[in-house]
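Visitor: What shape does this take:
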Amino acid sequence: MVAVVLAALTGGTETVQHLVATVLPGYALTTLKLVISVALGTLVIGAGTAWLVTMTQFPGRRWLEVALVLPLAFPAYVLAYAYTFVLDHPGIVQSTLRDVTGWGPRDYWFPEIRSEGGAALMLTFVLYPYVYLLARAAFLQQSGTAFVAARMLGRTHLGAFWSVSLPMARPAIAGGVLLAVMETIADYGTVAHFGVPTFATGIYTSWFSLADRAGAAQLALCLLSFALLLAVLERQSRGEARYHGAGRRHMSLQPERLTGWRAAAASMACALPVLLGFALPVVILVTMGIGSEQDLLNRRYTGFVRNSLTLASVSAVVTLAAAICIGFYQRMRPGRRSFGAAYVARLGYAVPGGVIAVGLLVPFAAFDNALDSFMRARFDISTGLLITGSMWLMVAAFMVRFLAAALGAYEGGQSTVHANMDAAARSLGQSPLGTLRKVHLPILTPSLLTALLIVFVDVMKELPATLILRPFNFDTLAVQAFRLASDERLEGAAVPSLVILAVGLLPVILICRQVGRRRG
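Guide: Next up is the predicted model:
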């Protein structure tokens, strides 16, 4: 963050004035439109489906309750590739429409998939599970006493939901919407493929196409300010509100059994996001991949797979190690310093990958250049790019970006380890590190594996930071998919996209198993 601010301030007012006069208003307006559209879409779909599967009974509810999580496995840009292949002008839908009707290209109107609306739709389909998971958990944890009291006072089932259940679940729903909004402003692959000008695309264009480092830093500062402002506004909107269970006894909510057209409507409402956000794109990508003649076993593709797996594995291990250090330090030395460290560590998730890339590349590139100049002047030796030309700067960026996810999983498991275990270990002569190694880590193995898997998959899908920071001739599956899609070779892009999807399904399957088990 400091590097982004300093780089932006040293860019001079000329660059700022040029940005304000040309692209900045457009970037801000488009980003704001996307944020509002995705926030509303994920709120309606996520909270609505969560309420239906927890508060009502209808045909197919049991499997839809689990299937609604599946779109989370898709990166938004992969979904964009699939729907562009089908709905674009040369796609099968419009081609069939012209063949059947005999219309020409100008004789009919068809929704443009490469648009702000199309980007918002793709992001909504893959991000609504954030809201769904948190809202569903909140609804299940609520006691039914307040809901029953509202019904006894004359409220209908829907009225009691609006006046009691929804307000009580507001913190969880707001948290899910905030996660979706953060992912929206950080997205690059979808908006770049659809040609939608946002802050994320502006940073990449300024950095590479225009070679304007100051402009990229100033755009990154704008995006960083926007992301942090959203987090602050969401926190302030809660005010001093407190949410408590109604009564001491927990009474599970009894779902209302739906019949007739209401049951059919509920089934359709829950099945549609799964169909459009997972099932249909998978069919499209498999069809595209079969006709692409791409070979995953040739040397070039095995290199992409190796690079992706190496980068994701190393980043996951380093990030988990950092999460363990911060979490264990906070437990052993609770206080302002340790809580401050954990708070700063969590800020990375609110910062888009492109901003992190700029914030790391600027100071380390300056260090590499200064070191190279010094070694040339003193010893006539060129050190080259020691840090910026290596994979380790990418690992650092991913650690910053995804440390919050690993820290959350670690702290969730750590909360189950009673403080008496620490005291018993210390009384038996164990040092703090010995307590961590012999007591905490064996107990926390499931949580650690979950954190490792989450970060691994997130790194596999990450695109903007990878595009900016990757060394020469170090391409990943995400970069290859983006490059092929940028060249309009969508069938070829389907093959690496399917591999990314297959890897992304691993944590989603774990989440689905937990959703299926934890009912009530």
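
Visitor: C-alpha only now, for contacts and for neighbours.
Guide: Will do.

Visitor: gap between the strand or helix carrying residue 301 and the chain center?
Guide: Assessed by DSSP states H and E, residue 301 sits inside helix 299-332. Its chain's C-alpha centre lies 17 Å from the corresponding centre of helix 299-332 when counted by CA atoms, centre = their mean, to the nearest Å.

Visitor: Would you quantify the distance from the spatially most central residue of the chain to residue 401?
Guide: Nearest to the mean C-alpha position of the chain, counting by CA atoms, centre = their mean, stands residue 183 at 4.7 Å. As judged by CA to CA, to the nearest Å, residue 183 and residue 401 stand 11 Å apart.

Visitor: Please apply the same query to residue 16.
Guide: As for residue 16, its distance to residue 401 is 27 Å (criterion: CA to CA).

Visitor: okay, the two: which has more neighbours?
Guide: Between residue 16 and residue 401, counted using other CA atoms under 10 Å, residue 401 has the larger neighbour count: 27 against 18.

Visitor: Verify the stated contact: that one with residue 348.
Guide: Yes. Judged on CA atoms under 8 Å, residue 401 makes contact with residue 348 at a distance of 4.7 Å.

Visitor: Pull the contacting residues for the residue nearest to the centre of the chain.
Guide: Taking CA atoms under 8 Å, 6 or more residues apart in numbering as the criterion, residue 183 is in contact with 127, 352.

Visitor: what about it, which SS state?
Guide: helix (DSSP: H, G, I helix; E, B strand; the rest coil).

Visitor: sorry, back to before: any common contacting residues for residue 183 and residue 401?
Guide: Overlap between the neighbourhoods of residue 183 and residue 401 consists of residue 352, taking contacts as CA under 8 Å, 6+ apart.

Visitor: what's near enough to touch residue 456?
Guide: 312, 313, 315, 316.

Visitor: To what extent is the first one buried, counted in neighbours?
Guide: Residue neighbour count, defined by other CA under 10 Å, stands at 23 for residue 312.

Visitor: Contact partners for it?
Guide: By CA under 8 Å, 6+ apart, the neighbours of residue 312 are 455, 456, 457, 459, 460.

Visitor: and if you look at the third one?
Guide: When contacts are counted by CA under 8 Å, 6+ apart, residue 315 is found next to 395, 396, 398, 399, 455, 456, 459.

Visitor: Apply 10 Å and report the result again.
Guide: Under the criterion of CA atoms under 10 Å, 6 or more residues apart in numbering, the contact list for residue 315 reads 309, 321, 391-392, 394-399, 402, 452, 455-456, 459.

Visitor: Sequence B follows; please return its structure for comparison with A:
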Amino acid sequence: MSARPERLTLPATPRRGAGAVRGRRWSWLLLLALATAGLVAVPILSVGSNVFATGQAGTWAHLASTVLPDYIRTTLWLCAGVGLGVTLLGVGAAWLVTRHQFPGRASFEWALVLPLAMPAYVMAYTYTDLLQYVGPVQTALREAFGWKRADYWFPDVRSTGGAVAMFSLVLYPYVYLMARTAFLERGGATLEVARSLGLTPWQGFLRVSLPMARPAIAGGVALALMETLADFGTVSYFAVQTFTTGIYRAWFSLGDRVAAAQLALVLLAFVVLVLVFERLSRGGRRFAETSLQRSGAARMPLAGGRALLAWCACALPLVGGFLLPGGLLLAMALTEGDAQFGERFLRLAGNSVLLAGLTALLAVALALLIGYAARVHRGGAMRWAHRIAGLGYALPGSVIAVGVLIPVTRLDHALAALWQQLFGTHPGLLITGGIAALVYACIVRYLTAAMQAVDAGLAKITPSMDQAARSLGHTPAQTLRRVHLPLLRGSLLTAALLVFIDVMKELPATLVMRPFNFDTLATQAYTLAADERLAEASTAALAIVVVGLLPMVVICRQIAKGQSVSSS
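Guide: Have a look, this model is predicted:
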């Protein structure tokens, strides 16, 4: 009897000791996590510090009186059009594949996410080649009907409406994934009750399923709108006046970094409005299934004309958002392609892989640092650090580029002056002269994706495993190395893959911050397309799409197994 109390009290001493170690020796973990959050906050603070700054004489006044109203008007139209487009395509497709049975439904359920692998600017290049006056569509129409240029009207794809169509076709999977998960996990039993009360399937959708899925739909729309605001390649190529094109023009054409920062601040205000919209759209409502059975309602079988309509409704976004532009890219790359394909293409691919690989490696390491620090230190400071470190994804690449370049350039000049004073030689720009500043900007932009994957992996490790490790005398560092890392291998690989793919597609930050003679596949595709060399741009664009298919394969496999997948 006396031995049992001794055994029960023995773990108390190591637990207190572990807490002391955590408080004393692991204070550096908390400091590193706070420093990482501070580095993410630097671009925001840098942009914000230029609110009342004065740049070149008259630049801001000129922008405010000439193009700023157009930027605001076009941005609002883009957000409204894209929000409506992705909602109709995403919610409609999710409702059809989750609540109805028709030929091809199982294939559509996973294939509808494939457009996420297609960057919007790549699709813009492809559709321009297809639909322009000398393209195959208009040429075939003129030959078939004997028309001249003045005999018919054809919509101009290089317009605000064309940009809305491109963004809607590329970004609707955000809403589709969110809505599909909501329809599968919530409302199944409630729909059965609604049907027993005499509601038709359409009434059940409007009164039951749609209101319950509204928070998830709002989250998907917010992601799509933030991607729209962050885009540069599509709007620049279509000559649509938005804040991203204005930032690029103010920085490079006018040479006024203060005006560029002020435009970036206005763009950041639009991002905040999108986040507020997403929060308000949730309506403060919460829904929960009271039934322990999580299976959805039985799918309604469709036949005849209704099955054909459902098939066409699912095929339209898939064909328009992936199959058609992907096929056109492949055909152009095989028949014409890049005349410089060979050594230069391999160098471009190597630059892209180097940039994406370094960013992915550092982002995963920092995400693991922040995630584990949040697990060990549960104070208010760590909670704020975790939130701040996750802000980067909400910032457009152009805003981050401006926010990084201003302080980093000043630091570069200060270091160069100090070096020259000490050693008598000028070392050049140590940070911005290479890819260090660009890697930093990409980490700020995509650290959130790595954090979400790492946090999801850490959440699956029960706290009892940490307690058992501490009771055996392991320090937090040993616990991380021996317990957490083996269990986190899949999550860390997923995090690295997500960041790698995102950086491969990144265009605005790379265009602004790349050092001299350092081009990537994304900048090569943009440069060739801007010169109207669309066929040559197809090779680099196709390579980006092929790499982007890697995470889509993982998502498609999860969907095919019947799992619920939500977008990160």
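
Visitor: Got a TM-score for the two of them?
Guide: The TM-score (TM-score structural alignment, normalised by the length of the first structure) is 0.97; 520 aligned residues with a CA RMSD of 1.5 Å.

Visitor: Report the contact partners of whatever residue of the second structure lines up with residue 70 of the first structure.
Guide: In the second structure, residue 70 of the first structure lines up with residue 114, judged by TM-score structural alignment. If a contact means CA under 10 Å, 6+ apart, then residue 114 of the second structure has 170, 173, 318, 321-323, 548-549, 551-553, 555-556 as its contacts.

Visitor: nearest to residue 28 of the second structure, of those?
Guide: Ranked by distance to residue 28 of the second structure (CA to CA), the contacts of residue 114 of the second structure are led by residue 551 at 34.5 Å.

Visitor: what does residue 346 of the second structure align to in the first structure?
Guide: The equivalent of residue 346 of the second structure in the first structure is residue 302 (alignment by TM-score structural alignment).

Visitor: Ignore what I typed, I meant residue 259 of the second structure.
Guide: The criterion is TM-score structural alignment: under it, residue 259 of the second structure has residue 215 as its aligned partner in the first structure.

Visitor: Then residue 245 of the second structure?
Guide: Structural correspondence for residue 245 of the second structure with respect to the first structure (TM-score structural alignment): residue 201.

Visitor: in the superposition, what's the average offset of the helix or strand hosting that match relative to the second structure?
Guide: Following DSSP H and E, the helix or strand that holds residue 201 of the first structure is helix 199-204. Helix 199-204 of the first structure: mean distance to aligned residues in the second structure after superposition is 0.6 Å, counting by mean CA distance after the TM-score superposition for the first structure.

Visitor: how close does the following helix or strand past that helix sit to the second structure?
Guide: Toward the C-terminal end, the helix or strand that comes next after helix 199-204 of the first structure (DSSP H and E) is helix 213-238. If you overlay the two and look at helix 213-238 of the first structure, the average distance to its match in the second structure is 1.4 Å (mean CA distance after the TM-score superposition for the first structure).

Visitor: what range in the second structure does the helix or strand following helix 213-238 of the first structure sit on?
Guide: Helices and strands here follow DSSP H and E; after helix 213-238 of the first structure, the next one along the chain is strand 256-257. Applying TM-score structural alignment, one finds that strand 256-257 of the first structure aligns to the residue range 300-301 of the second structure.

Visitor: Next, the mean deviation of that stretch compared to the first structure.
Guide: Once fitted to the first structure, stretch 300-301 of the second structure is off its aligned match by 0.7 Å on average (mean CA distance after the TM-score superposition for the first structure).

Visitor: which residues touch whatever residue of the second structure lines up with residue 104 of the first structure?
Guide: The criterion is TM-score structural alignment: under it, residue 104 of the first structure has residue 148 as its aligned partner in the second structure. Contact analysis of residue 148 of the second structure by CA under 10 Å, 6+ apart lists 141, 142.

Visitor: residues contacting residue 236 of the first structure?
Guide: Under the criterion of CA under 10 Å, 6+ apart, the neighbours of residue 236 of the first structure are residue 230.

Visitor: in the second structure, which spans are strands?
Guide: Assigned strands in the second structure, in chain order: 100-101, 300-301 (criterion: DSSP state E).

Visitor: Please identify the most buried of these.
Guide: For the strands of the second structure, the largest average neighbour count (mean count of other CA atoms under 10 Å) is found in strand 100-101, namely a mean of 18.

Visitor: other SSEs contacting that strand?
Guide: Helices and strands in packing contact with strand 100-101 of the second structure are listed as strand 300-301, helix 304-318; criterion 3 or more CA pairs under 10 Å, 6 or more residues apart in numbering; DSSP states H and E.

Visitor: matching residues in the first structure for that strand?
Guide: The alignment of strand 100-101 of the second structure onto the first structure (TM-score structural alignment) spans residues 56-57.

Visitor: Stretch 430-450 of the second structure now?
Guide: Matched against the first structure by TM-score structural alignment, stretch 430-450 of the second structure falls on residues 386-406.

Visitor: Going by neighbour count, which residues in that stretch are buried?
Guide: When neighbours are counted by 16 or more other CA atoms under 10 Å, the buried residues of stretch 386-406 of the first structure are found to be 386-389, 391-406.

Visitor: In the second structure, which residues correspond to stretch 493-506 of the first structure?
Guide: Mapped onto the second structure with TM-score structural alignment as the criterion, stretch 493-506 of the first structure occupies residues 537-550.

Visitor: likewise stretch 329-347 of the first structure?
Guide: For stretch 329-347 of the first structure, the matching stretch in the second structure spans residues 373-391, with TM-score structural alignment as the criterion.

Visitor: do stretch 23-35 of the first structure as well
Guide: Counting by TM-score structural alignment, stretch 23-35 of the first structure sits on residues 67-79 of the second structure.

Visitor: Which residue in the second structure aligns with the residue nearest to the centre of the first structure?
Guide: Using TM-score structural alignment, residue 183 of the first structure lines up with residue 227 in the second structure.
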